[in-house]
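Asks: Sharing a sequence plus its predicted fold:
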Amino acid sequence: MPPGTPRTLEPGRFTLADLDSLPDGLRHELIGGQLLVTPPPLRSHQRAAGQLMLVLHKNCPSELEVFPGPLEFRPAAGHVLLPDLLVCRREDVGLRSIDRLVLAVEILSPTTRTVDHVLKRALYADAGVASYWLFDPEAEELTVLELVGSAYVERAVVKGNEIFEASLPFVVPVVPSALVRPVNGG
């Protein structure tokens, strides 16, 4: 088949090579051969991701690194996830992807809510990601999950002006309402 020729694959048959050949513009993730395609994020999503990135970066210890998404996390063969934010050890940063995380953050949207709450939660737990945060910008609510054994337990759910003092992956205060306000306060 000539390069650039579109081809149709049966669900469950997508590979990393197929993923790499897709055009830019949409968000593509691969989970067990299933291709997940979602639209670009909304303004509230991007604002929350940016604000949380600033908070995490400001408090991040030197042995760790904070990255905005999309950056590939490959927890296992056949899986490529794109967390909205991630924290990893500096030594785990590859050229194109990261194989180990200490924190994955997903900013919820109507198109990703179920995937983030159910599917990604299970995949991050299976990969041993110590902490998983879900932030709902519309509700100004942060849910913090921490890995205990092989499953996540809910450590905290904070809303609005409540302060969450994280200890994993490092000490950092997070105020949900501050994550949805513009940086310049306008």
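Replies: Everything's here; your move. This is a predicted model, so every value here is computed, not measured.
Asks: from here on, contacts and neighbour counts on C-alpha atoms
Replies: Fine.
Asks: Point to the residue nearest the middle of this structure.
Replies: Residue closest to the average C-alpha location in the chain (Cα atoms, centre = their mean): P83, at 1.9 Å.
Asks: isn't there a strand covering it?
Replies: No: P83 is assigned coil when assessed by DSSP: H, G, I helix; E, B strand; the rest coil, not a strand.
Asks: what about it, distance to R13?
Replies: Distance, P83 to R13, using Cα to Cα, to the nearest Å: 23 Å.
Asks: for Q34, same thing?
Replies: 7 Å.
Asks: Which one's more surrounded, the two?
Replies: Q34 (16 against 13; other Cα atoms under 10 Å).
Asks: ok, structure two:
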Amino acid sequence: MTAAVFDSHDGPWTEEEYLALGETPQRVELFDGSLHVTPAPTPRHQNISGELRSVLRTPAREAGLHVLEGVNVRLKPGRIPIPDLVVTGPIDFDELNIEAGDVRLVCEILSPSNSATDKVLKMHYYAAAGIEWYLLIEQDNGALHLYRCKDGQYHEHSVTRVGEILELTEPVKVTIRPEELLP
């Protein structure tokens, strides 16, 4: 995708225009007519994501669920973020978007350049879409912040730091040790 694509576009972006961009080297998300473009994640970020996916993979399969990285999640028409990782129920693997109702857990790895987006904007949008569990991971110290949605808002369920253990029972049964996610 080139800057010319953005420069030649007038007005808010529709979901159809957004999807017509196709696969891009940048992470391009759609928020209510505006595109949010971020550079590729750092190697540290990707290491954490890969390790988390590895920890979740077998327990998710045992529960009949799927673990996916960097996919479009349609929260509502015109609102399509790309979370770092999601755990979903049964989905159509050939669709461009995963519907929010199919997401059981959404994970974001906080990057210094866009932590406000994950802590405020996305947290609000994921809760409004009814995604029950939200896991935020701090890159610098590995802390895991687990939130559960109640009445359309996330409430902190637990904070797990290096040396401690996060015991998930929903949507999958798994033990996560923060230090095992860090490079």
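Replies: Nice, thanks for sending it over. Fair warning: this is a prediction, and the values are worked out from it, not measured in the lab.
Asks: care to give me the TM-score?
Replies: With the length set by TM-score structural alignment, normalised by the length of the second structure, the two chains reach a TM-score of 0.89; 175 aligned residues with a Cα RMSD of 1.7 Å.
Asks: that older thread, my guess is the residue nearest to the centre of the first structure contacts L101, does it?
Replies: No: using Cα atoms under 8 Å, P83 of the first structure is not in contact with L101; the gap is 10.2 Å.
Asks: which residues do these two both contact?
Replies: F73 (Cα atoms under 8 Å, 6 or more residues apart in numbering).
Asks: where along the first structure do the strands fall?
Replies: 27-31, 34-38, 64-68, 72-73, 79-80, 85-89, 97-98, 103-107, 131-136, 141-148, 151-159, 164-166, 172-174 (DSSP state E).
Asks: against the second structure, where does the last one fall?
Replies: Residue correspondence for strand 172-174 of the first structure in the second structure, counting by TM-score structural alignment: residues 174-176.
Asks: With the first structure overlaid, report how far the matching stretch is off on average.
Replies: For stretch 174-176 of the second structure, the mean deviation from the first structure after alignment is 0.7 Å (mean Cα distance after the TM-score superposition for the first structure).
Asks: ok, and what's touching that stretch?
Replies: So stretch 174-176 of the second structure is in contact with 55-56, 59, 165-168, going by Cα under 8 Å, 6+ apart.
Asks: quick one: which of the residues you listed is nearest R148 of the second structure?
Replies: Within the contacts of stretch 174-176 of the second structure, proximity to R148 of the second structure (Cα to Cα) peaks at L168, which comes in at 11.8 Å.
Asks: Any idea how many residues pack against the closest residue to the closest one other than its chain neighbours?
Replies: The shortest distance from L168 of the second structure to any non-neighbouring residue, by Cα to Cα, 6 or more residues apart in numbering, is to V174 (5.2 Å). If you count neighbours by other Cα under 10 Å, V174 of the second structure ends up with 16.
Asks: Check Y132 of the first structure too.
Replies: 26.
Asks: That one matches what in the second structure?
Replies: So, by TM-score structural alignment, Y132 of the first structure is matched to Y134.
Asks: want to throw the strands of the first structure into CSV with distance to Q46 of the first structure?
Replies: Below are those laid out as CSV (distance: least, Cα to Cα, whole Å):
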stretch, distance to Q46 of the first structure
strand 27-31, 14
strand 34-38, 15
strand 64-68, 10
strand 72-73, 18
strand 79-80, 21
strand 85-89, 11
strand 97-98, 21
strand 103-107, 9
strand 131-136, 12
strand 141-148, 15
strand 151-159, 19
strand 164-166, 21
strand 172-174, 17
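Asks: Between the ones you listed, which one is closest to T8 of the first structure.
Replies: Per Cα to Cα, nearest to T8 of the first structure of these: strand 34-38, 12.0 Å.
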